[in-house]
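>>> Kindly return the folded structure for what I paste below:
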Amino acid sequence: MPVELRAELTQGSIFLAGEPLVCKICISNCDQTYESPMLAWASVQLICMCSITKAPAKASQAVNGETSFIANRGETGFTYISTKPSILFCNLVLRPGESKFYEYEESLPWDAPPSHRGAGIRYSYKLVLGVSSLLGKTQLLRLPFRVLSVHGIKRIDQTLSTGDDGAAASQANKANPFVDWHPANTDEASQEETILAQISAITGSKCLSGYNICNSQGDRVTRFSLFKTAYKLGENVLGVFDFADCTAQCLDVKVSLQSVETVYQTEDSGERKPVAYHTCTHAVEQLAALDLQAAQLLLHLKPSLTPSFATRHADLAWKLAFEFATLRQPINDRPVPLQPLATLWQPPATVATEHFEWELSITVYACSPQAITASSSDV
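Below is the predicted model:
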């Protein structure tokens, strides 16, 4: 069939949940001499496929041969989200060299899960176009795209109905006074602008929190300060260790940025029962802390990571995992730090140490799709 089908997502391939997706479609007759065969129909649809590791993976099969439009044909897993199919045309014949242009627009569900490739569960999105001729099979064109969840963010209609748009703007301006968000003109504000303004209000506010970390004997090992616990993708987790005036000496500290994926099984009563946990480490920083008065922690949240989310099948949470190694007994005859040595000091071959762990939960939100695209193009 000398017919070419082209499709393009006008806003790129990354979207926020609740944001409208626009696709421009072109169908052309590549033959410059003859008309194209009659095209019976063309249809387009958005799908989200979910695949759970513990469940047997099954590929969706076609029904009534391969002449009907089945968007999930050949996909692995089950269909989690499926929009209503939209018909582009019926009984179309293209003259030699002729092209027809169409535009498809669909809003992503507000509660849509993010695109995620985890150890226990996976969510993937595709825009599927199907074209069928009277004498041939249905041909499918799939366009994958990424979705960022907006878990914990109010919908734009809920914000307007409760009158919280002014409060959201005030918080956003306090968080970042250099960003001009005009809620007085909310009708003109896009869904993306409203979502990002709320995220900026949450992640932009800083409130220094201090944590006294002690060992099993109750001796203070360090005081850890964190400027905030809510972050956007692409930001740095910045913290400070204060080892001054501590009663226990810290030899080493290791901090890991981890995501914890919890997979659930839904009971008949509707209650979710956790059946699997998967922890993944995305960044690590290790410090030799002996004789340090203070140290800085910096861990980067890559834009390619998945923000926090919660669905009926799985949750994804984030945390900082700390591992401390401390001295059980002080080292005798140890030289004073930053003082000149009269003789060369020989440290002991072995020391008695105590190891313990500590965790601190954080929340990760989505960032602007344009920021992710820009960061990936700079690599």
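>>> from here on, contacts and neighbour counts on C-alpha atoms
OK.
>>> mind checking the longest helix of the protein?
In the chain, assigned by DSSP state H, the helix with the most residues is helix 191-204.
>>> Which parts of the stretch 1-150 of the chain are strands?
Ranges of strands in the stretch 1-150 of the chain, per DSSP state E, counting those that start in this stretch, are 3-9, 14-16, 20-29, 39-52, 78-82, 86-92, 99-107, 116-117, 121-133, 138-148.
>>> can you list the residues that contact the longest helix of the chain?
Residues from elsewhere that reach helix 191-204 (Cα atoms under 8 Å, 6 or more residues apart in numbering): 16, 18-19, 150, 153-156, 168-169, 171-176, 181, 228, 230-232, 365-368.
>>> got it, and stretch 9-20?
Residues contacting stretch 9-20 (Cα under 8 Å, 6+ apart): 21-24, 105-114, 144-150, 191-192, 366, 369, 373.
>>> Filter those down to just the buried residues.
21-23, 106, 108, 110-114, 146-150, 191-192, 366, 369 (16 or more other Cα atoms under 10 Å).
>>> okay, the strands of the stretch 1-150 of the chain in TSV with distance to Q329 next?
TSV is the format used below for the strands of the stretch 1-150 of the chain (distance: least, Cα to Cα, whole Å):
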stretch	distance to Q329
strand 3-9	64
strand 14-16	54
strand 20-29	62
strand 39-52	49
strand 78-82	57
strand 86-92	73
strand 99-107	63
strand 116-117	46
strand 121-133	46
strand 138-148	50
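>>> Next, the second sequence, to be compared with the first:
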Amino acid sequence: MIEVVAKLPHGHVFLSGETLECSVTFNHPPSPNHTVSQSHIDVFESLAWASAQIHCHCFTDSKVAKDRGGENVSNFPGTALSVNINEHAKVEVATKPKILFCDLRLSPGQSKTYIYREKIPNDSPPSYRGQLVKYSYKITIGTQRVNSQIKLLRVPIRVLPLCETLMNDAVAMCNDTTEELTPANPFLEIRKKESPLEIALQSLQNITARRNPNSYMITNTWGKVARFCLFKPSYKLGEDIIGTFDFTVATVSCIQVSVSLQCEEKTNLENSEEPKTRIITFGNFHDVCLGYDYTQLILPIPLHVTPDFSTKLVSLTWRLHFEFVTSTNKGLLLPSKEDTEWQAPSEVTVETMVWSLPIKLYSTIPTHVAQGVLSNNVHKLTIR
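This is a model prediction of the structure:
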């Protein structure tokens, strides 16, 4: 018997363009039934080969799959690690398989560890579980005894998107040779040159940290409802969306306000008669605000959602969806400070108005996501 243990030492979350690392250990545990009378050949366990490869599978809704029928994305050469998937799924990304070893022999109690490293392609789609489209990533580790079936160990990982513009700018900065042409100073410490991925992450942090307050006057046909201020338009996973409502400018009574964090999933297929769209809600803020001068919006962004991205198949955008319940009933006007009593009207005629405000949602440092979203970083396979 041989145990195969795959471990992700840096967590299961990675950025597109990042190099992942996975340690794969092959262990031959000692058998309690082992006796001295066994021959030397019987003691050893052997494997003919082992290799590893990254797969990204794209699963689509039946209607999307029908529109996508003529598109050929499964143009990767078949390997022993190919995974059988249903008719509504195709291989979107497949890296070249890397051989971990050939002809491995292990005696009882002996183990051998190999490190698998692979760069996730920059143009890879992110991990995403939508209603129309799903992108799923796995590290597939395959091994085989001589004259036996291939055994597969699949290690799920999550890939976050990195804005293409940020990555292109970072690559351009790394390719800039202006600094290299200047005379070298032998007394200065040589600084390690940053990678494009590190530069792109710094740019992402700068964009999401920049405060740029914007105010919006909310009105309907009867007058002003409120003034809403959003402190910045760009956010990263795990942040809180913070804004304020000012009702002192209102000429129409606002009874309650609701704000939802929503994503819009939309297909991009050219041969589709009409793009298909789905709206998915993640979190809601609700406040009964009658009589308020001010109130504050605090809406957390979950770590498990997928930031903005776009592929040839689907695009994902984010927005804040507002619902205001208003009334022109004069009986809702609150008394002045001199009055000690106020009788609320028995019936109130209300109207509901909706409004959506687009926002930008970016990825964050993968370790932050891995710490907030629990996942098993150790996966095992037993070969008998």
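>>> Name the residue closest to the centre of structure 2, please.
Nearest residue to the geometric centre of structure 2 (Cα atoms, centre = their mean): T306, 3.6 Å.
>>> so that one touches R158, yeah?
No - T306 of structure 2 is beyond contact range of R158, at 10.1 Å (criterion: Cα atoms under 8 Å).
>>> Need the overlap of contacts for these two.
Common neighbours of T306 of structure 2 and R158 are listed as 126-127 (criterion: Cα under 8 Å, 6+ apart).
>>> in structure 1, which spans are helices?
Ranges of helices in structure 1, per DSSP H, are 156-162, 165-175, 191-204, 369-378.
>>> any idea of the angle the last one forms with strand 138-148?
Relative orientation of helix 369-378 of structure 1 versus strand 138-148 (axes from the mean of the first three to the mean of the last three Cα atoms, to 10 degrees): 100 degrees.
>>> hang on, the earlier thing: filter the contacts of helix 191-204 of structure 1 down to just the buried residues.
Buried by 16+ other Cα under 10 Å: 16, 18-19, 150, 153-156, 168-169, 171-173, 175, 181, 228, 230-232, 365-368, out of these.
>>> helix or strand for I41 of structure 2, which one?
Of the helices and strands defined by DSSP states H and E, I41 of structure 2 is found in helix 40-43.
>>> Any buried residues in that helix, and which?
Within helix 40-43 of structure 2, the residues that qualify as buried are V43, counting by 16+ other Cα under 10 Å.
>>> Now do that helix: distance to the chain's middle.
How far helix 40-43 of structure 2 lies from its chain's middle: 49 Å, per Cα atoms, centre = their mean, to the nearest Å.
>>> Packing partners of it?
Using 3 or more Cα pairs under 8 Å, 6 or more residues apart in numbering; DSSP states H and E as the contact definition, helix 40-43 of structure 2 packs against no other helix or strand.
>>> Contacts for that helix next, please.
Defining contact as Cα under 8 Å, 6+ apart, one finds that helix 40-43 of structure 2 is touched by 107-108.
>>> show me what contacts the aligned partner of G234 of structure 1 in structure 2?
Aligning on TM-score structural alignment places G234 of structure 1 opposite G238 in structure 2. With contacts defined as Cα under 8 Å, 6+ apart, G238 of structure 2 is in contact with 300-303, 369.
>>> try it again with 6 Å
G238 of structure 2 is in contact with 301-303, counting by Cα atoms under 6 Å, 6 or more residues apart in numbering.
>>> List only buried entries from the residues you listed.
Using 16+ other Cα under 10 Å as the burial test, the contacts of G238 of structure 2 include 301-303 as buried.
>>> one step back: and among the helices of structure 1, the most buried is which?
Counting by mean count of other Cα atoms under 10 Å, helix 191-204 has the highest mean neighbour count of the helices of structure 1, with a mean of 21.
>>> V263 of structure 1 -> structure 2?
With TM-score structural alignment as the criterion, V263 of structure 1 pairs with T267.
>>> P275 is in contact with that match, correct?
Yes - T267 of structure 2 lies in contact with P275 (Cα atoms under 6 Å); the separation is 5.4 Å.
>>> More neighbours: which of the two?
Higher neighbour count among T267 of structure 2 and P275: T267, with 21 against 13, using other Cα atoms under 10 Å.
>>> who's in contact with that one?
By Cα under 6 Å, 6+ apart, T267 of structure 2 lies in contact with 275-276, 313-314.
>>> top of those by neighbour count?
Ranked by neighbour count under the definition other Cα under 10 Å, those are headed by V314 with 21 neighbours.
>>> Could you list which residues are in contact with P307 of structure 1?
Counting by Cα under 6 Å, 6+ apart, P307 of structure 1 makes contact with 364-366.
>>> and if you look at Q296 of structure 2?
Q296 of structure 2 is in contact with 243-244, counting by Cα under 6 Å, 6+ apart.
>>> Map it onto structure 1.
Q296 of structure 2 maps onto Q296 in structure 1, with residues paired by TM-score structural alignment.
>>> So D169 of structure 2 belongs to a strand, correct?
No - assigned with DSSP: H, G, I helix; E, B strand; the rest coil, D169 of structure 2 falls outside any strand and is helix.
>>> hmm, back to that, quick one: which of the helices of structure 1 is nearest V128 of structure 1?
Distance to V128 of structure 1, taken as Cα to Cα, is lowest for helix 369-378 among those, at 21.5 Å.
>>> Excluding chain neighbours, what is closest to the residue mapped onto D123 of structure 2 from structure 1?
Using TM-score structural alignment, the partner of D123 of structure 2 in structure 1 is D111. Closest residue to D111 of structure 1 apart from its sequence neighbours, by Cα to Cα, 6 or more residues apart in numbering: A17 at 6.8 Å.
>>> Now do the one you found against E192 of structure 1, distance only.
Separation of A17 of structure 1 from E192 of structure 1 (Cα to Cα, to the nearest Å) stands at 9 Å.
>>> And for V253 of structure 1?
According to Cα to Cα, V253 of structure 1 stands 40 Å off from E192 of structure 1.
>>> Repeat that for K137 of structure 1.
For K137 of structure 1, the distance to E192 of structure 1 - Cα to Cα - is 39 Å.
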